[in-house]
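Undergrad: Okay, structure incoming, though there's no sequence with it:
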């Protein structure tokens, strides 16, 4: 049901502008424990640095937890542009996430090639919407792009 809702044209128009703002507010008032998106998927609040501005940013994102790290997909709700947070991670890979009220210092790494090919089926099994968002952006089409995949792991000591 959640996947169908996220792909509905009405949600595609309104959801991307509304849901992140609500998630940020709920996250703040709940001490980092509650976001709307958690009704569908595990969520993190990504704390990162703007690629151009250098300013601190906070972005609520769906995540696939994996051991002591996380997987993030730059789906941008199926839109044709990469989400801004992905450029920020490419420029400034040291990030933090708040997951269930606990803050962790991590380092982001873009995953591509064979490694991306290996994790993609797990990511799309976890959230089938990713496969649909990729279909909406088929490489080679006018607005084609490959959805960026990032692995977040604890920073080395």
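TA: Yep, it's here. Only a predicted model underlies this, so the values are computations on that prediction, with no experimental measurement involved.
Undergrad: from here on, contacts and neighbour counts on C-alpha atoms
TA: OK.
Undergrad: any residues touching the lengthiest strand in the chain, and which ones?
TA: If you go by DSSP state E, the chain has its longest strand at strand 102-111. Taking contacts as C-alpha atoms under 8 Å, 6 or more residues apart in numbering, the residues outside strand 102-111 that touch it are 32, 69, 89-90, 93-98, 148-155.
Undergrad: do that again at 6 Å, thanks
TA: Strand 102-111 has contacts (C-alpha atoms under 6 Å, 6 or more residues apart in numbering) with 93-97, 149-155.
Undergrad: which stretches of this protein form strands?
TA: The residue ranges that make up the strands of the chain, judged by DSSP E, are 43-49, 56-62, 64-66, 69-74, 94-99, 102-111, 148-154.
Undergrad: With respect to residue 131, which of these lies nearest?
TA: Of all the strands of the chain, it is strand 69-74 that lies closest to residue 131, at 10.9 Å by C-alpha to C-alpha.
Undergrad: which other helices and strands contact the closest one?
TA: strand 148-154 (3 or more C-alpha pairs under 6 Å, 6 or more residues apart in numbering; DSSP states H and E).
Undergrad: another structure for you, compare them:
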């Protein structure tokens, strides 16, 4: 697990140093830093995630690279659906909600079209429906 934490810390540092741009496996992908508080630990955490810009906010995807379970950040956001995100050089307060039905399908299809790796995650997930989380500016 510490390898994942170290990798995330490197991506976060690169994101912040370059106004939201990162290279490596995320080169050219729209990235967002999502802040969340551990629902059990209370510890504040930050996760770098590929996002999909929406008309009023962003979508993120609880793919966990196709694992059979949802990532911890998803559970944390659902437990406390107001947080902040870093987009480019800006910090934005957001309201968090999960997309369902037609909205989810539309956003998910667009994400797979733009980033085919997400279709691979869907296959690997073994029937788990990957949650689509919408982040909308609060206020």
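TA: Yep, it's here. Here the structure is a predicted model, which is why all the values come from computation and not from measurement.
Undergrad: burial measure for residue 32 of structure 1, as a count.
TA: Burial of residue 32 of structure 1 is recorded as 21 neighbouring residues (other C-alpha atoms under 10 Å).
Undergrad: Am I right that it is in contact with residue 101?
TA: Yes: using C-alpha atoms under 6 Å, residue 32 of structure 1 is in contact with residue 101, at 4.3 Å.
Undergrad: Mind listing residues that contact the top helix by length along structure 1?
TA: When structure 1 is scanned for its longest helix (criterion: DSSP state H), the result is helix 9-29. The contact list for helix 9-29 of structure 1 (C-alpha under 6 Å, 6+ apart) reads 34-36.
Undergrad: Buried among those residues? Make that a PyMOL selection.
TA: Buried residues within the contacts of helix 9-29 of structure 1, by 16 or more other C-alpha atoms under 10 Å, are selected in PyMOL with:
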select buried, resi 34+35+36
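Undergrad: Name the nearest of the contacts of helix 9-29 of structure 1 relative to residue 49 of structure 1.
TA: Distance from residue 49 of structure 1 was checked for each of the contacts of helix 9-29 of structure 1 by C-alpha to C-alpha. The minimum falls on residue 35, at 21.5 Å.
Undergrad: Show the contacting residues for the counterpart of that closest one in structure 2.
TA: Residue 35 of structure 1 is assigned residue 22 in structure 2 as its aligned equivalent, the criterion being TM-score structural alignment. By C-alpha under 6 Å, 6+ apart, the residues touching residue 22 of structure 2 are 14-15.
Undergrad: go with 7 Å
TA: Taking C-alpha atoms under 7 Å, 6 or more residues apart in numbering as the contact definition, residue 22 of structure 2 lies against 11, 14-15.
Undergrad: Closest one of the residues you listed to residue 127 of structure 2?
TA: Taking those together and measuring to residue 127 of structure 2 by C-alpha to C-alpha, the closest member is residue 11, at 29.6 Å.
Undergrad: In stretch 16-31 of structure 1, which residues are buried?
TA: Those would be 19-20, 23-24, 26-27, for stretch 16-31 of structure 1 by 16+ other C-alpha under 10 Å.
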